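let's see this in three dimensions:
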Amino acid sequence: MSNTVKAIRIDAVGGPGQMRLVDVPVGAPGPGELRIRHHACGINYIDVYHRNGMYPLPLPAGIGMEGAGVVEAIGAGVEHLAVGDRVAYAGQPPGSYSQARVMPAKTVVQLPDAIDFETGAAMMLKGLTVQYLLRQTLPQAGLERGDFVLWHAAAGGVGLIACQWAKALGLQLIGTAGSDEKCALARAHGAAHTINYRSEDFVARVREITGGAGVKVVYDSVGKDTFERSLDCLRPFGLLASYGSASGPAAPLNIGLLAAKGSLYVTRPTLFTHIATRERTQAMADDLFAIVQSGAVKIPVERRYALADAAQAHEDLEARLTVGCSVLIP
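Prediction:
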């Protein structure tokens, strides 16, 4: 059985104009797979990295790493889901910018009835990213209530979830953003302190806020523009978790700097290592769903685009015109 659906594809890397809306066949799922009919598709900065070649894909390729919808068919060996289930996912391979797709079932989880499809599509990659960072990517001494953490890009989709979750954990999140308006948005979502990096020296402000001590951990998705100066924000034995490269890849690290700046730790974690098995994916999703359903974390879906307007969505994302989460409606 084969259906034809609309999907975004790229034949070459480059700007948003490389994305084309085309008809693609979608067949029956094989062993360990399912077919999902999307109701909403999440938009994330990793999609830009795939499109522009920073994270190379075999071409031609689909784009998009998260979505939510209804299971249309399941392959042999899939036991945790059934046809008709409401589901959501963040996972490989790319291809969520589509009306429907066949994909591995291991990273697809049942979506609670209390969470709508747009929220589900917007929350999975970003929410699971915050989960593995705040709950699993921890400094040597761990994190306790009252501890300071620094979060770059605090007004983005990941950042606004992090502000809320950190507050729920009793952490004092210091968020950086590129305007006073974005700083205010981060504070409204739970950031204890904010820094406008365009008008303030974020290293000096972090030292001021923490009484000179520095933070236990910096969560940095910006990369080149912030990486080395983030090290200067850490207390001795602190951790820099570099999980993205929005401004470009960070320069090669002189490991001697870690000794000179206080026996520091640096890690480059990825979500996909953390969700490599169905069991880990389910446990992380359960944690995310619980905090969202508690009301402590709200998922702000600020922009909605038609699937055909995916290029405009990328233009807005790269121009930093977006706050919170955006989704495609297929």
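
only C-alpha atoms from now on, for both contacts and neighbour counts.
Noted.

buried stuff in stretch 247-259?
Neighbour-count burial for stretch 247-259 flags 250, 258 (criterion: 16 or more other CA atoms under 10 Å).

and for stretch 266-284?
Buried, per 16+ other CA under 10 Å, within stretch 266-284: 266, 269, 271, 275, 281-282, 284.

go on, stretch 200-215?
So stretch 200-215, judged by 16+ other CA under 10 Å, has buried residues 202-203, 205-207, 209-210, 214-215.

tell me, what residue is most central in the chain?
Centroid-nearest residue in the chain: Lys126, 3.1 Å away (criterion: CA atoms, centre = their mean).

just to revisit the earlier point, from the buried residues of stretch 266-284, which ones fall inside strands?
Counted as lying in strands by DSSP state E, out of those, are Val266.

what two of the buried residues of stretch 266-284 are the furthest from one another?
Val266 and Gln282 (27.3 Å; CA to CA).

that older thread, residues touching the residue nearest to the centre of the chain, list them.
Neighbour list for Lys126: 44, 157-158, 161 [criterion: CA atoms under 8 Å, 6 or more residues apart in numbering].

returning to that earlier point: could the buried residues of stretch 200-215 go into a markdown table alongside secondary structure and distance to Pro236?
Putting these into a markdown table (DSSP: H, G, I helix; E, B strand; the rest coil; distance: CA to CA, whole Å) gives the following:
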| residue | secondary structure | distance to Pro236 |
| --- | --- | --- |
| Phe202 | helix | 18 |
| Val203 | helix | 15 |
| Arg205 | helix | 18 |
| Val206 | helix | 14 |
| Arg207 | helix | 13 |
| Ile209 | helix | 17 |
| Thr210 | coil | 13 |
| Gly214 | coil | 8 |
| Val215 | strand | 9 |
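
wait, Ala154 touches Gly175, no?
Yes - counting by CA atoms under 8 Å, Ala154 touches Gly175, with 4.9 Å between them.

give me the common contacts of the two.
163, 183, 186.

what about the residues you listed, which are in helices?
Among the shared contacts of Ala154 and Gly175, the ones falling in helices (DSSP state H) are 163, 183, 186.

quick check: the second one touching Gly156?
No - counting by CA under 8 Å, Cys183 sits too far from Gly156 to count as a contact (10.6 Å).

kindly list the longest helix within this structure.
helix 117-136.

list the buried residues in that one.
Neighbour-count burial for helix 117-136, counted by 16+ other CA under 10 Å, picks out 117-135.

and what of stretch 146-163?
Applying 16+ other CA under 10 Å to stretch 146-163 flags 147-163 as buried.

could you also give me the structure for this second sequence? I'd like to compare it with the first:
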Amino acid sequence: MRAVRVERVGGPEVLTVRDVEEPQPGPGEAVVDVSCSGVNFTDVYSRTGLYPNALPFTPGSEGAGTVSAVGSGVTDVRVGDRVGWVMVPGSYAEQAVVPADRLIPLSDAIDDETAAGALLQGLTAHYLVRTTYPVRSGDDVLVHAAAGGMGLLLTQLVKHLGGRVIGTASTPEKADLARKAGADVVVGYDDVPAAVREFTDGRGVAVAYDGVGASTFEATLASLRPRGYFVSYGNASGPVPPFAPLRLSQAGSVFLTRPTLAHYVAERAELLQRAEELFGWLRDGTLTVRITGRYPLEDAARAHADIEGRRTTGKLILVP
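Predicted coordinates for the structure are as follows:
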């Protein structure tokens, strides 16, 4: 079996394809023949060592495929079932071992590419707008990197829930994509707080969804209304440096949270409930996933270089 391996942390060049032993399922596990796997910034963080892993390891935490074997005690899935998964390491491979209680059944209405392209970012967008800060009709919302995979999903969902979106984008082409997804206004990164204050008649936004990290922290903090929510869900430009909590008071008694998907799908019932609503949005057209890059396993390094270099929009997937 072929798999992408990381034998030392570093740049994209450390991603190499190796022949490894075919996996065998243990108790409560299933082996899945991977048809495609999602490429995410969390994979970059693992590759660089920001998110530590024991070496060597196979990156990737999201995918879709068909169950080819099950271990003892497995009752949730059977051989031949089409499934997706998220937050399970080892997806950049021809086969993956996944705990059976982490597998999400796929209906005929959801193809494998859509599942692999939507699960991590879609479930993240779901908990961000439904739970971390439940977006309400009339809310003004700042969405950073609004033309990226996450930004496009968040923009669509905020509009679905009745909010107004102020998006950021780095190029006119990306700004156009964000507007097509529903953003009410799209601005560059140079003076975000001023643009936000103008759009909101000086109030500031109810919530800011920031997956960029260090480079947008100050602008995001300055864009919030009093008692607004700063939701920092990613570190695309690097982690936010330490700061004094007093700054949250000075910014208007605002709230800052750094959530992660694992804590919002820890129980199988919650995982399936969120996935069910996500798939419903995909089926009825509320959400559209833009898969803009398909790479063979051998080109995993190029996929990482492209996503890190912000040369992409939408979602990238690997196809074994």
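
superposed, what's their TM-score?
Once the chains are laid over each other, their TM-score by TM-score structural alignment, normalised by the length of structure 2 reads 0.98; 320 aligned residues with a CA RMSD of 1.1 Å.

ok, back up a step: in structure 2, point out the residues matching the longest helix of structure 1.
Under TM-score structural alignment, the counterpart of helix 117-136 of structure 1 in structure 2 spans residues 112-131.

quick one: the helices in structure 1, in order.
Counting by DSSP H, the helices of structure 1 are 45-52, 117-136, 157-168, 180-188, 202-209, 227-231, 256-260, 271-274, 278-293, 310-318.

OK, contacts around Ile104 of structure 2?
83-85, 272, 275.

nearest to Val32 of structure 2 among these?
The closest of the contacts of Ile104 of structure 2, once distances to Val32 of structure 2 are taken by CA to CA, is Val83, at 8.2 Å.

tell me the counterpart of the closest one in structure 1.
By TM-score structural alignment, Val83 of structure 2 lines up with Val87.

what's the answer for Phe279 of structure 2, then?
Aligned partner of Phe279 of structure 2 by TM-score structural alignment: Phe289.

what's the nearest residue to that match if we skip its chain neighbours?
Pro112 (7.7 Å; CA to CA, 6 or more residues apart in numbering).

find the nearest non-adjacent residue to the corresponding residue of structure 2 for Gly262 of structure 1, please.
Under the alignment (TM-score structural alignment), Gly262 of structure 1 pairs with Gly252 of structure 2. Spatial nearest neighbour of Gly252 of structure 2, chain neighbours left out: Pro226 (4.2 Å); criterion: CA to CA, 6+ apart.

hmm, back to that, which of the contacts of Lys126 of structure 1 show up in structure 2 as well?
Here is what carries over to structure 2 from those, by both residues aligned by TM-score structural alignment, their matches' CA atoms under 8 Å: 157-158, 161.

go through these and say which is closest to Ser221 of structure 1.
Val158 (9.4 Å).

OK, contacts around the alignment partner in structure 2 of the closest one?
Using TM-score structural alignment, the equivalent of Val158 of structure 1 in structure 2 is Met150. Neighbouring residues of Met150 of structure 2 by CA under 8 Å, 6+ apart: 121-122, 125, 314.

cutoff 7 Å now
Contacts for Met150 of structure 2 (CA atoms under 7 Å, 6 or more residues apart in numbering) come out as 121, 125.

against Gln24 of structure 2, how distant is it?
Remark: distance between Met150 of structure 2 and Gln24 of structure 2 (CA to CA, to the nearest Å) = 34 Å.

go on, Asp111 of structure 2?
Applying CA to CA, one obtains 26 Å for the distance of Asp111 of structure 2 from Gln24 of structure 2.

what does Leu318 of structure 2 give?
22 Å.

between the two, which one's more packed in?
Using other CA atoms under 10 Å as the criterion, Leu318 of structure 2 and Gln24 rank with Leu318 on top: 27 against 14.

show me which of the contacts of Ile104 of structure 2 is closest to Leu55 of structure 2.
Looking across the contacts of Ile104 of structure 2 and measuring by CA to CA, the closest to Leu55 of structure 2 is Trp85, at 22.7 Å.

you'd agree that closest one is up against Asp101?
No - look at Trp85 of structure 2 against Asp101 with CA atoms under 7 Å: they stay out of range, at 9.7 Å.

and these two? Which one has more around it.
A direct count of neighbours by other CA under 10 Å for Trp85 of structure 2 and Asp101 places Trp85 higher, at 26 against 18.

quick one, what contacts the closest residue to the more buried one other than its chain neighbours?
Residue nearest to Trp85 of structure 2 in three dimensions, not counting chain neighbours: Leu103, with 5.1 Å by CA to CA, 6+ apart. When contacts are counted by CA under 7 Å, 6+ apart, Leu103 of structure 2 touches 83-85.

return the subset of those lying in strands.
Using DSSP E, the contacts of Leu103 of structure 2 in strands are 83-85.

ok, those residues vs Leu287 of structure 2, which is closest?
Using CA to CA, those come closest to Leu287 of structure 2 at Gly84, 17.9 Å.

if I pick the closest residue to the closest one other than its chain neighbours, what's in contact with it?
For Gly84 of structure 2, ignoring the flanking residues on the chain, the nearest one in space by CA to CA, 6+ apart is Ala64 at 4.2 Å. Contacts for Ala64 of structure 2 (CA under 7 Å, 6+ apart) come out as 34-37, 83-85, 112, 115-116.

repeat the analysis, applying 10 Å as the threshold.
Applying CA atoms under 10 Å, 6 or more residues apart in numbering to Ala64 of structure 2 gives the contacts 32-38, 82-86, 91, 96, 103-106, 111-117, 119.

ok, those in structure 1: which stay?
Mapping the contacts of Ala64 of structure 2 onto structure 1 (both residues aligned by TM-score structural alignment, their matches' CA atoms under 10 Å) leaves 32-38, 82-86, 91, 103-106, 111-117, 119 still in contact.
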